[in-house]
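Q: here you go, sequence then predicted model.
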Amino acid sequence: MRETLRRICELQPYYSSDNTPEMQERGRLVRQALVEEIRALHVPLSAALGDFGHDILVEGSDGIGRKTELAWTRLCCKQMSPRPTVGFYVVLHFSTDGSGVNIVVGCSSSKFHNGYSIVLPLEELDNRCEWARNIVLEDRGDLEPFTDPNDFGARAKLPKSFERASALVKKVSYDDIEDGVMEQHLVEAAEMLGAIYAAQRQGRELSPADQAELEIIDITRPAAKARSGQGFGLNAKERTAVELRAMDVAEEWLCSQGYMLRNTAATEPYDFEAKKDDELLYVEVKGTTSDTANAIAMTHGEVALHRREKGRTGLIIVTGIRLKKDAEQPSASGGTLETLIGWDIDEWLLEPTAFRVSR
């Protein structure tokens, strides 16, 4: 690997968008030689990815048609990132001046939303990278040694977006490129990637509304699920565990505020009737494993209630619920409470995600 990586670095200053002899050689190295050399590290990389190490994908590209400034070779779990436009992965980018190779834990510049993959605005791409760093920090306690700048010397728009999508970077300078050094950092990067995948599998990146849309798509468009390959949704038992945990957290808070409660989740389009003095409040509870809840899913009946009883309803959202997966009896714990009493649903944007279409 040492010779391959150094040779790619030596070729970088000769970059041309045309298929020059130097670019032909660089292409063979990133698409073939380096791919095979990373595949040879399958055992340690598979162990580092943990539950996601069973279907490692390694591939490289130097551009489609015209050559790109930032040729790349990436490794990932195929199920979690079947294409470079989807999900998170470890990717090697080469500084345009040939000064070194950047080992990156990064992401695609697109994301699932409203049933499809959309290109993210730069601000949202930055937020996605920040989310990944927080996951790794939570898992490992620090980000070292992946704290180098995501500046690889790119000038063109697409390569610049590759830089922007680099959440964690370890630059290995040309003189320091050695087989042992590269293997160590690739394994570290794979461990970080495994932590991000585990958080995604728990549903921590998708909003509650996006999670609900995935469930709808699984039913109405099963072929789409098969094509995407990503298993971000929770099963029925896991969803129930999360919902019950949210109800417990909400009930504890409402009681602490002096409300007398009646659980109506099974019979009404709201979860609690809450009474205090002469006040009657209709409370809807939403629980999620997501770390944020800027969008939630509601039924037609729930929306109608919040509009009809505006000023007398409450929305309680419990985010960041941690799920312990178990095939027989999953359990949920934790959660961060957000209470919106006297919630005005019309201050939020309503977007239809599914329709009942009757003959």
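A: Nice, thanks for sending it over.
Q: going by C-alpha atoms from here, please, whenever you check contacts or count neighbours.
A: Noted.
Q: give the closest residue to E22 in space, chain neighbours not counted.
A: Once flanking residues are discounted, E22 sits nearest to L11: 6.3 Å by Cα to Cα, 6 or more residues apart in numbering.
Q: distance from the chain centre to whichever strand or helix holds that neighbour, please.
A: Here L11, judged by DSSP states H and E, is contained in helix 2-11. Counting by Cα atoms, centre = their mean, to the nearest Å, helix 2-11 is centred 32 Å from the centre of its parent chain.
Q: pull out the buried residues from it.
A: R2, L5, R6, R7, I8, C9, E10, L11 (16 or more other Cα atoms under 10 Å).
Q: would CSV of those residues with distance to G153 be doable?
A: Output for these, formatted as CSV (distance: Cα to Cα, whole Å):
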residue, distance to G153
R2, 22
L5, 17
R6, 17
R7, 18
I8, 15
C9, 13
E10, 15
L11, 14
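Q: and the angle from the longest helix anywhere in the chain to helix 2-11?
A: Secondary structure of the chain read by DSSP state H shows that its longest helix is helix 179-201. Angle, helix 179-201 to helix 2-11, by axes from the mean of the first three to the mean of the last three Cα atoms, to 10 degrees: 80 degrees.
Q: next structured bit after the helix or strand H93 falls within?
A: In this structure, H93 sits in strand 88-94 according to DSSP H and E. Sequence order places strand 100-107 as the next helix or strand after strand 88-94, per DSSP H and E.
Q: what's downstream of that following strand, the next helix or strand?
A: Following strand 100-107 in sequence, per DSSP H and E, is strand 110-113.
Q: who does that next one touch, helix- and strand-wise?
A: The elements that strand 110-113 packs onto, with contact taken as 3 or more Cα pairs under 8 Å, 6 or more residues apart in numbering; DSSP states H and E, are strand 116-119.
Q: alright, now check it against this:
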Amino acid sequence: MIREHFIEILALQHRWSDQATAAMQRRGVLIRDVVPELFRRNGALSVAQGGWSPFPMDVQGKDGIGRKSQVPWVRFFSPSESNSATDGWYAVYLFTGDGASVVLALMHASTHANGDALIPRDARAIREAVDWARGELGEWMQHDERLLTDIALRAPKSKVSAAYERSIVAAYEYRVEAMPTTEELLGDLRDVVGALAFLYFARS
């Protein structure tokens, strides 16, 4: 079902509006509620709860604060390491603005909050963080030729998509016409979460 919901979200991206239209309300239900719960039921829980994550992990989906964002996301994180999407390291699915693909990225927080607005972080600081992570994950970065280091989210009306792109350490990209099975998606997610755990331990 994860695969099918991803395809539906990407179809809704073609009807994107920053207003709460019927299409965006449906997208919000999928992003905030349905998809995170499916991942929780498919193992995205702490080891103590019987899941496969090497650290206590939570799942969160967001589609905008107030106005609807052009790049909605679902992220996986340790609450002690990243208590919000504007802090720390996490794994995240980013849905491209043109509805062509979804990206599973290992990334650092790229923005900070100013009221209801998200402000891109300093580009130099982000580059230093990404370079550090790539240095720590040297072998992992080479283990799968599908891993990408340059991603385009194709969201020209987004004020933060460029900051997201700069903050990505490595990513898998799934085109809508060649969406993997749910089992394959979960396999890649386990892989990225393992790399995320390595970064958490490297920082401790």
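A: Good, I have the coordinates. None of the values given here were measured: they were computed from a predicted structure.
Q: and the helix holding L11 of structure 1, how far from structure 2 on average?
A: Taken over the aligned residues, the distance from helix 2-11 of structure 1 to structure 2 averages 0.7 Å (mean Cα distance after the TM-score superposition for structure 1).
Q: sorry, back to before: run the chain-centre distance for the strand holding H93 of structure 1.
A: Average the C-alpha atoms of strand 88-94 of structure 1, do the same for its chain, and the two points are 16 Å apart (Cα atoms, centre = their mean).
Q: what's the angle from the longest helix of structure 1 to strand 88-94?
A: 150 degrees.
Q: what angle sits between helix 179-201 of structure 1 and strand 100-107?
A: Going by the same axes, to 10 degrees, helix 179-201 of structure 1 makes 10 degrees with strand 100-107.
Q: what's the following helix or strand past helix 179-201 of structure 1 packed up against?
A: Using DSSP H and E, the helix or strand that directly follows helix 179-201 of structure 1 along the chain is helix 208-220. Applying 3+ Cα pairs under 8 Å, 6+ apart, we find helix 208-220 of structure 1 packed against helix 222-228.
Q: one more time with 10 Å
A: strand 110-113, strand 116-119, helix 222-228 (3 or more Cα pairs under 10 Å, 6 or more residues apart in numbering; DSSP states H and E).
Q: just say which of these is most tucked in.
A: Stretch with highest mean neighbour count among these: strand 110-113 (a mean of 18; mean count of other Cα atoms under 10 Å).
Q: buried residues of the strand holding H93 of structure 1, list them for me.
A: So for strand 88-94 of structure 1, counting by 16+ other Cα under 10 Å, buried means F88, Y89, V90, V91, L92, H93, F94.
Q: what's the mean deviation for it versus structure 2?
A: Mean deviation for strand 88-94 of structure 1: 0.5 Å (mean Cα distance after the TM-score superposition for structure 1).
Q: mind checking which residue lies nearest the centre of structure 2?
A: For structure 2, the residue sitting closest to the mean C-alpha position, by Cα atoms, centre = their mean, is V92 at 1.6 Å.
Q: can you tell me the closest non-neighbouring residue to that one?
A: In space, V92 of structure 2 is closest to R75, 4.0 Å off (Cα to Cα, 6+ apart).
Q: which of the three states applies to that neighbour?
A: Following DSSP: H, G, I helix; E, B strand; the rest coil, the label given to R75 of structure 2 is strand.
Q: residues in contact with it?
A: 36, 58-62, 84-85, 90-94, 104-106 (Cα atoms under 10 Å, 6 or more residues apart in numbering).
Q: from P156 of structure 2, how far out is it?
A: Noted for R75 of structure 2: a distance of 22 Å to P156 of structure 2, by Cα to Cα, to the nearest Å.
Q: alignment lookup: A171 of structure 2 to structure 1.
A: Using TM-score structural alignment, the partner of A171 of structure 2 in structure 1 is V169.
Q: which secondary structure element is home to that match?
A: strand 166-173.
Q: next, the angle strand 88-94 makes with that strand.
A: Interaxial angle, strand 166-173 of structure 1 versus strand 88-94 (the same axes, to 10 degrees): 30 degrees.
Q: and what about G135 of structure 2, helix, strand or coil?
A: G135 of structure 2 - assigned by three-state DSSP - is helix.
Q: would you confirm that it contacts M141?
A: Yes: in this structure, G135 of structure 2 is within contact of M141 by Cα atoms under 10 Å, at 9.2 Å.
Q: those two: who's more crowded?
A: M141 (20 against 11; other Cα atoms under 10 Å).
Q: so that one sits against V169, correct?
A: Yes: if you go by Cα under 10 Å, M141 of structure 2 and V169 touch, sitting 9.0 Å apart.
Q: quick one: A156 of structure 1 from A304 of structure 1, how far?
A: As for A156 of structure 1, its distance to A304 of structure 1 is 49 Å (criterion: Cα to Cα).
Q: out of these two, which sits in the busier spot?
A: A304 (14 against 11).
Q: and L189 of structure 2, what's its match in structure 1?
A: Using TM-score structural alignment, L189 of structure 2 pairs with L186 in structure 1.
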